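Novice: Attaching a predicted model along with its sequence, questions to come.
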Amino acid sequence: MKKNIIYTLVALALITIVVIRLINNKHTTQNRVYHYNKEKAINVQAISLTFKKVKNDISFPGTFEPNKETRISSDIQGKINSVLVDVGSIVRKGEALIQLDNSLLKLQLQSVEIQIEGLDADVKRYTVLANADAIQGVQLEKSVLGLKSAKVQRATLMEQINKTTIVAPFGGIVTAKLTEEGSFAAPGVPLLQITDISVLKFTVNVSEQELSQFKTNQIYSLYADVYPEALLSGKVIMTGSKANMGNSYPIQFSVNNTTDLKIKSGMFGQVQLKNDNNQQHIIIPASSIVGTNIKPQVYIVKDGKAILQNIIILSRFQNMALISSGLTEGDVIITNGFINLYDGANVLISN
């Protein structure tokens, strides 16, 4: 009985020690944690808005893509005797690229030619005999049908022989060589890749507010970033009817490359829109915009507090944004100091 009492007292003592230790640890942790004082003003940088004219032409970034690009495969099976081009070769439409082994097909064609020659002689002979009632007409009919069948077989073999020479479906540059002499070609297995960059596609993504600035079949000026001096003309061939993941719409242009084909697929470029608008607008730094592309916002300062304000962006150019609504002249917006900033926070402007 006494042992049970002793065990119980020891257990209670241990539990008490553990509880006290946990409470002390909690107090220590709380004392070490930084407690943010929401009443303390946050130092920010801000600017007062005024109406300005957009002096620069508006540009939109995009990417050049080939007008045509395809991977070429064989229509029939066969051993590759020779590959007539290499990576970087410029080819014309209809030019021979790969030659497959066709020796067996040519032998079969010779055999069929001999059959046709014999059947043609039989038809001529049976025609004379049938007209003289020397043979039954069915013999002539069988010879005529046999001749027709042999001619079809000859045409089939000639088509197969023609397909052993793989030709370029359009003019362009060989951008990938996926086979070598001695390999085996089969339908659906790519052998070469041809890219046509004489005409390029140039695609930009714009917001819904900017979509109306592009009209199908209209001509716009654009250039590659690495060749800003080489101005190109692009015709709008497609305007997106469905927004992508970034809630923007693709605009695609058709562009004639330079004569020396210096613009390559994958290069970045810009399409320029002339600014003929003499009206003044509210223009803010793009870095001051918070929120999302769907719901852009800025912090404006009112009575010493940061207030989130919804805005509508008309267009972006360089590192600036042109605002169509949500802000007016005299508003003070925060441009820097967004750490710990929230709607309704006390702020202290320190420009």
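Specialist: Sure, I can see it. Residues are numbered from 1 along each chain as shown.
Novice: going forward, measure contacts and count neighbours with C-alpha atoms only.
Specialist: Will do.
Novice: Strands along the stretch 51-200 of the chain, start to end?
Specialist: Ranges of strands in the stretch 51-200 of the chain, per DSSP state E, counting those that start in this stretch, are 51-53, 58-73, 78-83, 90-91, 96-100, 165-167, 172-177, 184-185, 190-206.
Novice: Need the winner for burial among the ones you listed.
Specialist: Neighbour counts (mean count of other C-alpha atoms under 10 Å) averaged over each of those peak at strand 190-206, with a mean of 22.
Novice: So which of the strands of the stretch 51-200 of the chain is nearest residue 242?
Specialist: Residue 242 lies closest to strand 190-206 among those, at 11.4 Å (C-alpha to C-alpha).
Novice: what packs against the next helix or strand after the closest one?
Specialist: With elements assigned by DSSP states H and E, the helix or strand that comes after strand 190-206 is strand 219-224. Counting contacts by 3 or more C-alpha pairs under 8 Å, 6 or more residues apart in numbering; DSSP states H and E, strand 219-224 packs against strand 227-239, strand 268-273.
Novice: Would you mind giving those strands as TSV with distance to residue 96 and mean neighbour count added?
Specialist: Formatted as TSV, the helices and strands packed on strand 219-224 follow (distance: least, C-alpha to C-alpha, whole Å; neighbours: other C-alpha atoms under 10 Å):
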stretch	distance to residue 96	mean neighbour count
strand 227-239	32	16
strand 268-273	33	19
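Novice: mind putting those in a markdown table, distance to residue 187 included?
Specialist: A markdown table is the format used below for the helices and strands packed on strand 219-224 (distance: least, C-alpha to C-alpha, whole Å):
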| stretch | distance to residue 187 |
| --- | --- |
| strand 227-239 | 34 |
| strand 268-273 | 36 |
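Novice: dropping in the other structure now:
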Amino acid sequence: MFRNNDASVTAGWLVVALLLAAGCGQSEQPPRSGEAPSVTAVQPALQLAMIEVKTSQVPVTVEVTGQVTAVYQATLASRIQGTIDNLLVREGSVVRKGQTLLVLDNRDLQAELSRVTAELDNAKAHQTRMEDLYRKDAVSKQELENATRGLRVAEAARKAVLAQLSYTIVKAPFDGVITEKKVEIGELASPGQPLLKMEDPEQLRLEATVAESDVRVVSVGSPVPVVIDALGADPLKGKVSQILPAGDPQTHTFTMKVDLPRTSGLKSGMFGRLRLEKGMSTTLLLPKSAFIERGELASLFVVGSDRVARLRWVKIGRTLEQGVEVLSGVDAGERVIVDGAKGRDGALVQDMTAVASPPQAP
């Protein structure tokens, strides 16, 4: 009975051993005749254009921010107290020089004008009568002089009332457009109270504060490129019209005014940036396509003498017309992949720059 059990156990172990041997044989079959042993597949080399990092001479520029303002702008205020009787313009109204914009109630002044006019007539008649009597030796010279002075006083009084009447009519001092209306019909205007604001939209300039160390690089009449962000990246051809002689002692800055050409869409209040050239500097430049940017981080692929591409993080600076400035992370003489998006870290690279270039003429 025990021998039969031992025989059964022995047979079971033999079956397990045969199954294991069969599994191993299937997973580790010997290579067929004529086939090479299997090895890890070799990745083909990337065929990409490369460029050598070289130093370049680039201009040193300083960018200064400012605001577009009108060359001619005015705040129109009342010189006398009176109720606004008529308001002939609103925001955006185009006006001409001398055009009536606002009228104050002048009934009191009209009555005063009638009174002083009557007094002037009486003074003229009295002075004429005194002259006739003086020629007839009926009055003294002193009486004639008193009549003449009375006439002059009456004339001055009438001129004063006429001046007051003229202040009830607010006129445009130049051609322009109304930018702000601060009052309405029926309101009481007081002396010095702002009523309207206007400006000439055809003549605009950029006003910016420039550091005292940068003022010396420009002078009145110098051309300055100005970029208005609202109008695009193309700079306008500005010209320095004025540099205020006194600077701010707290910030050590000076106010610079740059006249701008007439440009469609340009309006006062827009944000602008002017560029000041401060000479030349030596730096490393690479095409923008060589960089892989991730937010504020930038990287590129450097290819060494072993033709292997390696990802390297770099610090970039200004974006110029010639390329992007590299501040650190790569040295002159190294080669990088022109199109960084096609690179792969650790991959072999075949330089296709010479292949892609046209043959040189003999």
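Specialist: Yes, it's here. Quick caveat: nothing in here was measured; it's all calculated off a predicted structure.
Novice: could you dump the strands of the stretch 51-200 of structure 1 to TSV with distance to residue 18 of structure 1?
Specialist: Below are those laid out as TSV (distance: least, C-alpha to C-alpha, whole Å):
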stretch	distance to residue 18 of structure 1
strand 51-53	67
strand 58-73	64
strand 78-83	82
strand 90-91	82
strand 96-100	83
strand 165-167	84
strand 172-177	72
strand 184-185	78
strand 190-206	63
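Novice: of all those strands, which lies closest to residue 218 of structure 1?
Specialist: That would be strand 190-206 among those, by C-alpha to C-alpha, at 14.0 Å.
Novice: The closest one against structure 2, how far on average?
Specialist: Following the fit onto structure 2, the mean deviation recorded for strand 190-206 of structure 1 is 2.4 Å by mean C-alpha distance after the TM-score superposition for structure 1.
Novice: quick one: that strand to chain centroid distance?
Specialist: Distance, stretch centre to chain centre, for strand 190-206 of structure 1: 11 Å (C-alpha atoms, centre = their mean, to the nearest Å).
Novice: Which position in structure 1 pairs with residue 111 of structure 2?
Specialist: Aligned against structure 1 by TM-score structural alignment, residue 111 of structure 2 finds its counterpart in residue 107.
Novice: Pretty sure residue 264 of structure 2 sits in a strand.
Specialist: No. Counting by DSSP: H, G, I helix; E, B strand; the rest coil, residue 264 of structure 2 is not part of a strand but coil.
Novice: show me the contacts for it.
Specialist: Under the criterion of C-alpha atoms under 8 Å, 6 or more residues apart in numbering, residue 264 of structure 2 has no contact partners.
Novice: hmm, back to that, count the residues that sit near the match of residue 111 of structure 2.
Specialist: Residues lying near residue 107 of structure 1 (other C-alpha atoms under 10 Å) number 12.
Novice: Same check on residue 108 of structure 1?
Specialist: 15.
Novice: Roughly how far does the aligned partner of residue 129 of structure 2 in structure 1 sit from residue 140 of structure 1?
Specialist: Counting by TM-score structural alignment, residue 129 of structure 2 lines up with residue 125 in structure 1. Distance, residue 125 of structure 1 to residue 140 of structure 1, by C-alpha to C-alpha, to the nearest Å: 9 Å.
Novice: Likewise for residue 244 of structure 1?
Specialist: For residue 244 of structure 1, the distance to residue 140 of structure 1 equals 70 Å [C-alpha to C-alpha].
Novice: When these two are compared, which one has more neighbours?
Specialist: residue 140 (20 against 11).
Novice: wait, that one sits on residue 128?
Specialist: No. Between residue 140 of structure 1 and residue 128 there is no contact under C-alpha atoms under 8 Å: 9.7 Å.
Novice: counterpart of residue 191 of structure 2 in structure 1?
Specialist: In structure 1, residue 191 of structure 2 lands on residue 187 (TM-score structural alignment).
Novice: residues touching that match, list them.
Specialist: When contacts are counted by C-alpha under 8 Å, 6+ apart, residue 187 of structure 1 touches 73-77.
Novice: Walking through the stretch 251-362 of structure 2, point out its helices one by one.
Specialist: With DSSP state H, counting those that start in this stretch as the criterion, the stretch 251-362 of structure 2 has helices at 353-356.
Novice: all strands of it, in order?
Specialist: 253-259, 271-286, 292-294, 297-303, 309-319, 324-328, 335-337, 349-351.
Novice: quick one: which of the ones you listed is nearest residue 87 of structure 2?
Specialist: Of the strands of the stretch 251-362 of structure 2, nearest to residue 87 of structure 2 by C-alpha to C-alpha is strand 271-286, at 32.4 Å.
Novice: what's that closest one in contact with?
Specialist: With C-alpha under 8 Å, 6+ apart as the test, strand 271-286 of structure 2 has contacts from 53-68, 206, 214, 217-218, 224-230, 322-327, 332.
Novice: got it, and stretch 76-93 of structure 1?
Specialist: Residues contacting stretch 76-93 of structure 1 (C-alpha under 8 Å, 6+ apart): 96-102, 160, 163-164, 167-177, 180-187.
Novice: Please repeat the previous calculation with a cut-off of 7 Å.
Specialist: With contacts defined as C-alpha atoms under 7 Å, 6 or more residues apart in numbering, stretch 76-93 of structure 1 is touched by 97-101, 168-177, 180-187.
Novice: aligned partner of residue 4 of structure 1 in structure 2?
Specialist: The alignment leaves residue 4 of structure 1 without a partner in structure 2, by TM-score structural alignment.
Novice: Distance-wise, check residue 4 of structure 1 relative to residue 54 of structure 1.
Specialist: Separation of residue 4 of structure 1 from residue 54 of structure 1 (C-alpha to C-alpha): 90 Å.
Novice: out of the two, which sits in the more crowded spot?
Specialist: The neighbour comparison of residue 4 of structure 1 against residue 54 (other C-alpha under 10 Å) goes to residue 54, with 18 against 9.
Novice: Counterpart of that one over in structure 2?
Specialist: Residue 54 of structure 1 maps onto residue 58 in structure 2, by TM-score structural alignment.
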